[in-house]
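Engineer: build me a structure from this.
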Amino acid sequence: MVNVNKTTFLIGLFLCFPIIREAFTWVPQLSGIATIIALLIIYIPFELLFLTNPKIVKLDALILIALVAMIFIITILIFPEYKSVYFDENNSIFQKVFTFRSGVFAYLFFRMEENPKRILSMLKKVSIILFFYHSLRIKDVLDDGLWEITLFDGSIAHMRYNMSFGYDMIFWVIILFYFFLTEKKILFGLLSLAGLIQVFLWGSRGALVSFLLFVIFYLTFGDRKLFTVKKALLITLLSMIFLSLLNNNILIKLQSFINSLGINSRTLDSIISGEITNDNGREFIQNTVLAFINNSPLVGYGAYSDRYWVGHYSHNIFLELLMTFGIPLGGMLIILFLIMVTFMLIKCKNIHWNSLFIIFLSISMGRLFFSSSFWQESSFWIMLAIFVSYIKSIKRRVNYD
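Structural biologist: Okay, the predicted model is just below:
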């Protein structure tokens, strides 16, 4: 594995934003400006590197950011009533979309590096740091038994699970598990297992879907050397044994043991009660979105329209695209997305770009079909950056194998 260089160091800094900000929140005099300080720590080196080498900032990244901004500007000119959601105190577009620390800005940073080996090398180092950071987040729930969650409307709730924690942790679990598969190091296997257990106990079901998607995609379309007939049969056999063991008697005993430790698992409780497929209101939200799409199929309602008309994001990337852009343009974007995924899974000849794409495809799709919004989901924009970088490498006839 190649060494991390200046650009991948900056990408690592970008990914470590939560840790940097958290460090300054512990300083009473600086806690109020912790976000600003963290952004300065990321963007001052970024500016210095840009001044010495302007080519690190790709034109397509700047065009993309400008295009996203233009979409929001055009939308608010047509629908001025959207100001209430654009500038909402708890979920404004400057807190979710134009944050300089997530979303489309992740595309900007990941496009800076054109060598997939360097990106993977950086992710290996950062994944261990971020794994332990997110593991420390469970301290409060271990002490109090409940998470303190800030809801979409800004209100505070105390819950047994934390959706944000689950998705944040599975991001790094998948990366750690990738390195376990490729490097066969027991440390990566143990850390990914520990993280997976934490997600099962305190995270959301959608996060577990991301992990399952990664295993399926990587064993099927990733490193072909890992996927042999024997391994396929072994995985099938183990899966059948595992499923046969998952009867309520065993699960109830497991639940009692976990509860005796003072731990509650919402996912385990859902399996036992038969409510694992409960959609928690998603069906109502999505049916409402569908009604709006049918009411204006040609042009849609613009960016963030689901927040205004439905009161929440769509919980499905395809529905959000259709409500935002209408069926003709939104449908075209969905088709292009599916073509991109098919191409990268089947036709990508570089194992490193292929692996990176599978990692971020799994992370983003596990979330965007159950929760979140593509406008703010960093893994979605990173996936797009990886696709563009691979296409550019083909045109330059550069092979990093």
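Engineer: switch to C-alpha atoms for all contacts and neighbour counts from now on
Structural biologist: Fine.
Engineer: pull the longest helix from this protein.
Structural biologist: Longest helix of the chain, by residue count under DSSP state H: helix 317-342.
Engineer: what residues sit buried inside that helix?
Structural biologist: Neighbour-count burial for helix 317-342 flags 317-327, 329-331, 333-334, 341 (criterion: 16 or more other Cα atoms under 10 Å).
Engineer: strands along the stretch 1-150 of the chain, start to end?
Structural biologist: Under the criterion DSSP state E, counting those that start in this stretch, the stretch 1-150 of the chain contains strands at 147-150.
Engineer: for the comparison step, fold the sequence that follows:
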Amino acid sequence: MINNKINEFLFTLYIFLFSLLKVLTVNVQGISTQILLVCVLSILIVSLFYNKMLINIRVLFFMIIMSIFLCIEFLFRGNSETGNYIYNFIIYGGITVYLYSFVKDKNQVLFYYAYFSLILFLLYCWDPFNGYLLTTNYMIFGFNFMLPAFAGLYIGGKYLGIKWMRIFALFALIEIVLFANKGSSFAAFFIIFIFSTFFVNNNGKYRLVKRFFLYGFALTAIYIIWINLLNIINTLINIVEKINLNSYSLTTLKSILIDRTIENRLSEREQIWQNAKDFIEINPLIGSGTAAFHSNFGIYPHNLFLEILTSYGMLGLIIFIILWLKSCKVVLISSSFDKIFCILMLCLWVVPLTFSMNIFESKEFWIFIMIGLIKPISNK
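Structural biologist: The predicted model follows:
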């Protein structure tokens, strides 16, 4: 490994660290926390010594502000979940943005990202056939494992010249559609749509492709097939049975789809969202505090905007919108692989956080925030 690419490697390794180690920690749950702690500290120590204990002044300012804010939240608006959320911010937010602050070569980051994605796919592609033994359930399998695996493989095949990765990207997409949650499928197609419509070539020229409507039509058709997949499977089972062939695999797939449909009923999600909307009315201006909704209802709002509004009110939402706009401005003026990286980070949080997950457990969300706060370095 080239020495001046160590920061890029450490940053990308940390993004994938918890997912890659899951195959190990799931079998030694008694010491899983210790294993993760040792790995995290090892990455931090290497980074600190390699960078001579330096830190980007804007990252330092950001961390000081966030530390003061979260301490105030804990002391004056604390609840049963505040401590967990602060811990998650340190792990998923603070350490991530610290490591990101030393990244200079986004091309190298994408290269590492693509190969880590391949490893992730190979480790967990069989998990749905083992009852999600490693990844726990179809939602975690989708958002935390197959979606980032697909994204990295897709980027590797499309922009890094590693054409054989397209085959693995296709298999990852198929697994997402068949065995993950609908949000992961939507996020994967969103990635395809964004990168295919707003074309980015290797020379750094960005233009709106005329095939916008063609891709839109194709993805719409795929989505229609996807939501009717259960009916298609039933038809195939009937055909197979009529010719007296074994339909075990199709029957198993049908059972998986039925179970997923039952657990994903919109009525449950809509009830959570309605509870969140009612909760916002308690303190619409500044919210009720970090994790207040989670503490009261035992579950987070499953929506980015509702989470911000329940926790920090309209004032907090305005601040986040300003930060997002700053990052979007950086994306627009970035060139070459900087823009590919920025768009990738955006795609990996915007859909999952809109329909599920929460901001304190999304590394990509905090990376995108920092994109607007740290001056971008162009790849020459």
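Engineer: separation between residue 143 of structure 2 and residue 347 of structure 2?
Structural biologist: To residue 347 of structure 2, residue 143 of structure 2 is 12 Å away according to Cα to Cα, to the nearest Å.
Engineer: if you could redo that for residue 319 of structure 2, that was the one I meant.
Structural biologist: Note on residue 319 of structure 2: its distance to residue 347 of structure 2, by Cα to Cα, is 21 Å.
Engineer: and residue 188 of structure 2, by the same measure?
Structural biologist: Distance, residue 188 of structure 2 to residue 347 of structure 2, using Cα to Cα: 9 Å.
Engineer: which of those two has more neighbours?
Structural biologist: Taking other Cα atoms under 10 Å, residue 188 of structure 2 and residue 347 do not tie; residue 188 has more neighbours (26 against 21).
Engineer: how far away is that one from residue 316 of structure 2?
Structural biologist: Residue 188 of structure 2 is 29 Å from residue 316 of structure 2, by Cα to Cα.
Engineer: try residue 177 of structure 2
Structural biologist: For residue 177 of structure 2, the distance to residue 316 of structure 2 - Cα to Cα - is 35 Å.
Engineer: how are the strands of the stretch 201-350 of structure 2 distributed by residue range?
Structural biologist: Using DSSP E, counting those that start in this stretch, strands in the stretch 201-350 of structure 2 cover 206-208.
Engineer: which residues of it fall in helices?
Structural biologist: Per DSSP state H, counting those that start in this stretch, the stretch 201-350 of structure 2 carries helices over the ranges 212-227, 229-242, 248-263, 266-280, 292-297, 304-333, 336-355.
Engineer: of all those helices, which lies closest to residue 88 of structure 2?
Structural biologist: Ranking the helices of the stretch 201-350 of structure 2 by their distance to residue 88 of structure 2 (criterion: Cα to Cα) puts helix 292-297 first, at 14.0 Å.
Engineer: pull out the buried residues from the closest one.
Structural biologist: Buried positions in helix 292-297 of structure 2, judged by neighbour count with 16+ other Cα under 10 Å: 292, 293, 294.
Engineer: what does that helix correspond to over in structure 1?
Structural biologist: Under TM-score structural alignment, helix 292-297 of structure 2 corresponds to residues 305-310 of structure 1.
Engineer: and for the matching stretch, what's in contact with it?
Structural biologist: The contact list for stretch 305-310 of structure 1 (Cα atoms under 8 Å, 6 or more residues apart in numbering) reads 82, 84, 85, 285, 288, 289, 312, 313, 314, 320, 323, 324.
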